[in-house]
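# Predicted model follows, preceded by the sequence.
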Amino acid sequence: MSTQKSVEKVVLAYSGGLDTSAIVPWLKENYDCEVVAFVADVGQGDEELAGVEEKAIASGASSCHIVDLKEKFVNDVIFPTLKTGAIYEGQYLLGTALARPIIAEAQVAVARAVGADALAHGCTGKGNDQVRFESAFAALAPDLHVIAPWREWSMRSRPQLLAYLAERNIPCSASATKIYSRDANLWHISTEGGELEDPWNAPTAQVWTWTAEPEAAPNTPEYLTLSFKQGEWVALNGEAIEPVGAIEALNKVAGAHGVGRLDMVENRLVGMKSRGCYETPAGAVLFAALQGLESLVLDRTTQDYRIRLGNEFAQLLYDGRWFTPLREIMLAAAHKLAEPLTGDIVVKLYKGQVTVTQKRSPNSLYSNAFATFDEDEVYNQQHAEGFIRLYSLAARIRALHQQSDEASS
């Protein structure tokens, strides 16, 4: 191949998996450059991070920078996004898309620190992540060259990548028989490939790794009390827990009840449909709790607007437009909308379902004095007649015109 630009030092978003293990030597051979590996710890777990620095060096990287991004991920991305109520295509809590801005930002910071003149990623030319990473790079470091090996090299399969590494005596724990492609972070784990490539195939038990089969989950429901202040996380069952620990705890307890599973065919940004199985136990609980609180404290028109904001923010995040003025504007609106979201929510976890059973807030707009079916002294039901006449005035005028036209004809 011929390169379009001379590169001296590149920072690669490295995971230690098959693709990025092959990318390290490929970059050195085809760009004749130094490769610095960058690993983002976004809560994917100790198992995935174990030995990753040694793997990177063994693959040919000059150094490996592991950056702990968990707190920043939660405080700067996850919880602000929760305030918007973002959910993609009515189902997806955006686990993969949520992590990309924070990873790309840290990758650029490492590149600046080591004096790199290029960035590289292992995203394929078919997916959304290439757009997310490169849109972030464009906004944060337009001067750095971006290399996307999957759009340049001739390798197209796992056996070819494994053979490439074997020829160079580079160790890799991957095998040619790997069934699934997974992506994990503190918020979720996604699974694609294998039997999921046929939408007619139901996912087998091997697909799910964080959540119990709902039928095999405990026969006794579990109740949790979640507390919020102005939409910000406060406590679980009355105990103050910092946000990262709260998500980890909710993932365990909700996952044990089979909560947070999603089997979805979605529309990718690049135009094709794809199927993925997502597990987001903590996200499902937090999303339900905040929606329950919203129902208590937001009036109808404000809640309608929040729903529209959530849909638009989900599209923005899914499409990789985090580093834009629009994101700042929308989050400012979300923070304002969340100001009255103070209170406690009780959720019931049972056989794959999360249900809000109790809610209270000092900002509640619910008034038993007005809503009661019993006798009250605050609502004159006769007033409803005038309201209905005005509310239906347009329909009444239209009908009167029609009657007049029919009579004249």
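Thanks, I have it.
# From now on I want contacts and neighbour counts done on CA atoms only, so please keep to that.
Will do.
# hang on, residue 346 in a strand?
Yes: assessed with DSSP: H, G, I helix; E, B strand; the rest coil, residue 346 lies in a strand.
# from what I can see it touches residue 360, true?
No: look at residue 346 against residue 360 with Cα atoms under 8 Å: they stay out of range, at 9.1 Å.
# which residues in the stretch 301-409 of the chain form strands?
Along the stretch 301-409 of the chain, counting by DSSP state E, counting those that start in this stretch, strands occupy 343-350, 353-360.
# contact partners of the helix or strand harbouring residue 27?
If you go by DSSP states H and E, residue 27 is part of helix 18-31. Applying Cα atoms under 8 Å, 6 or more residues apart in numbering, the contact partners of helix 18-31 are 1, 3, 6-8, 12-14, 33-35, 55-56, 59-61, 121-122, 149, 158, 161-162, 164-165, 172-174.
# another structure for you, compare them:
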Amino acid sequence: MAKETVVLAYSGGLDTSCILLWLLEQGYDVVAYMANIGQEEDFDEAKKKATKIGAKKVIIEDLRESFVKEFVWPAVSSGLIYESRYLLGTSLARPCISLGLVQAARKEGATYVSHGATGKGNDQVRFELSCYALWPQVKILAPWRIREFTERFQGRQDLLQYAASHGIPVPVTTKAPWSMDANLMHISYESGILEDPSQAAPPEIYQMTTDPMKSPNTPTLLEITFKNGVPASVKNLTDGRGPYTNPLEMFVYLNKVAGQNSVGRIDIVENRFLGLKSRGVYETPGGTILHQAHVDLEAFCLDREVLRLKSYLRDKMADYVYNGFWFSPECEFVRRSIQLSQEHVTGWVRVQLYKGTALAVSRNSLVALYNQSLVSMDEHGDFEPEDATGFIKTHAIRLREFQRFKTQAANLNK
């Protein structure tokens, strides 16, 4: 009887390397699927490792351009940020990887897809909801939810011993056992010593950003241009580099210059979809600059009520993306609604980078609701100051009536 085929979302790290071997022990043929979404990875070495472990085939797919244009750019134009701090780097990568994973599984005639996400985290939900949305008939093997696996492996220490006993090299040691996930947009760190939120993350953990104490002592000024809410170009006004207009090149450059200036670090406790609170340390250098610039240009270009309604939709979409519903009807509806708000978000923003900060210092658009002569304190323009009297008195009616109401209520209680 022919073995059933599993396509495993393979990272080359501890969990998926051990899972690859465990799936082979269960009698499956395993195809290892690796998505290049900008992580610093030696893909040739990872392929050799997976092949040595026993993978029937290793697929490596370059999704960097797709990741930026189809996932990061919509997130930037939507202003996505989860719980006011997290720019969703991992959350955006999962549906991108899932697309490639499902396509590979169908092409290989696989019965199952598998992943290394834990039973306590968000990624299991993100991967599986995406896969079910893209391929409703898919079957999923999630080892961290299979009793035979979890009874054998309580956590990462057991995996480290298993890897060592089978000669599987992994970039994690018992001395520094935190987990990291990297892509073009960010690196996230969790677990190990980071599980104690009262302890600061060790300085050596950061890989994308320079220590603020060691970053340049002079600021860097960037000019970022948007067209219909989407990043269109980046130019360094300090050293003249650019303009960069290719999406991938633009984002790679932003990561570099932001990282040099220590921009994009956060250390937070967040609310996972399953109801648990978790501590995460993130580096999102280029994404932080784009977010700050886009927010600034939106305030310049959009009507107040449209901006507030868009902000509400932004928060809803951020929840959908964080929770794994990128391919859901509600997320598609909100995404399209937000796109309408971006029709006139076109112009440039100059952002100053300095020792961990990204500060918008000026902006311009040919189509904006900012009217300098109307708002100026040095001229009346088309504004009639006397009109403010009626405006104020009309709004005061409700406040006066509320005061009358409170007086009546107080008299009744005497």
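Received it, and whenever you're ready, just let me know what you need. What you are looking at is a predicted structure, and each value in this text was computed from that prediction instead of being measured.
# Quick TM-score on the pair, please.
Overlay of the two chains. TM-score (TM-score structural alignment, normalised by the length of the first structure): 0.93; 402 aligned residues with a Cα RMSD of 2.0 Å.
# The stretch 101-250 of the first structure: strands as residue ranges?
Taking DSSP E, counting those that start in this stretch to define them, one finds strands in the stretch 101-250 of the first structure at 118-120, 145-147, 180-184, 189-193, 222-229, 232-236, 239-240.
# The fifth one against the second structure, how far on average?
Relative to the matching residues in the second structure, strand 222-229 of the first structure has an average distance of 0.6 Å after the fit, by mean Cα distance after the TM-score superposition for the first structure.
# quick one: that strand aligns where in the second structure?
Alignment of strand 222-229 of the first structure against the second structure: residues 220-227, by TM-score structural alignment.
# What of the first one?
Following TM-score structural alignment, the aligned partner range for strand 118-120 of the first structure in the second structure is 112-114.
# And the fourth one, by the same measure?
Using TM-score structural alignment, strand 189-193 of the first structure corresponds to residues 187-191 of the second structure.
# Which residues in the matching stretch does the neighbour count mark as buried?
Buried residues in stretch 187-191 of the second structure, counted by 16 or more other Cα atoms under 10 Å: 187, 188, 189, 190.
# picking that back up, and for the match of strand 118-120 of the first structure, what are the contacting residues?
5-9, 101-102, 105, 138-143.
# Can you add neighbour count and give the residues you listed back as JSON lines?
JSON lines is the format used below for the contacts of stretch 112-114 of the second structure (neighbours: other Cα atoms under 10 Å):
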{"residue": "5", "neighbour count": "19"}
{"residue": "6", "neighbour count": "27"}
{"residue": "7", "neighbour count": "32"}
{"residue": "8", "neighbour count": "29"}
{"residue": "9", "neighbour count": "25"}
{"residue": "101", "neighbour count": "27"}
{"residue": "102", "neighbour count": "23"}
{"residue": "105", "neighbour count": "21"}
{"residue": "138", "neighbour count": "17"}
{"residue": "139", "neighbour count": "16"}
{"residue": "140", "neighbour count": "18"}
{"residue": "141", "neighbour count": "18"}
{"residue": "142", "neighbour count": "19"}
{"residue": "143", "neighbour count": "22"}
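# From these, pick the one nearest residue 334 of the second structure.
Ranked by distance to residue 334 of the second structure (Cα to Cα), the contacts of stretch 112-114 of the second structure are led by residue 102 at 24.6 Å.
# Just list the residues touching the alignment partner in the first structure of residue 396 of the second structure, thanks.
In the first structure, residue 396 of the second structure lines up with residue 392, judged by TM-score structural alignment. For residue 392 of the first structure, the contact set (Cα under 8 Å, 6+ apart) is empty.
# again, but for residue 375 of the second structure
By Cα under 8 Å, 6+ apart, the contact set of residue 375 of the second structure is residue 381.
# Then the one 5 residues further on?
Applying Cα under 8 Å, 6+ apart, we find residue 380 of the second structure in contact with 373, 374.
# Quick check: it vs residue 372 of the second structure, distance?
Using Cα to Cα, to the nearest Å, we find residue 380 of the second structure at a distance of 11 Å from residue 372 of the second structure.
# now do residue 280 of the second structure
Noted for residue 280 of the second structure: a distance of 43 Å to residue 372 of the second structure, by Cα to Cα.
# Between the two, which is the more surrounded one?
Using other Cα atoms under 10 Å, the more surrounded residue of residue 280 of the second structure and residue 372 is residue 280, with 20 against 10.
# how many neighbours does the aligned residue in the second structure for residue 94 of the first structure have?
In the second structure, the residue matched to residue 94 of the first structure (TM-score structural alignment) is residue 88. Neighbours of residue 88 of the second structure under the rule other Cα under 10 Å: 22.
# and residue 53 of the first structure, how far is that from residue 46 of the first structure?
Relative to residue 46 of the first structure, and taking Cα to Cα, residue 53 of the first structure is found at 13 Å.
# who's in contact with residue 97 of the second structure?
Neighbouring residues of residue 97 of the second structure by Cα under 8 Å, 6+ apart: residue 35.
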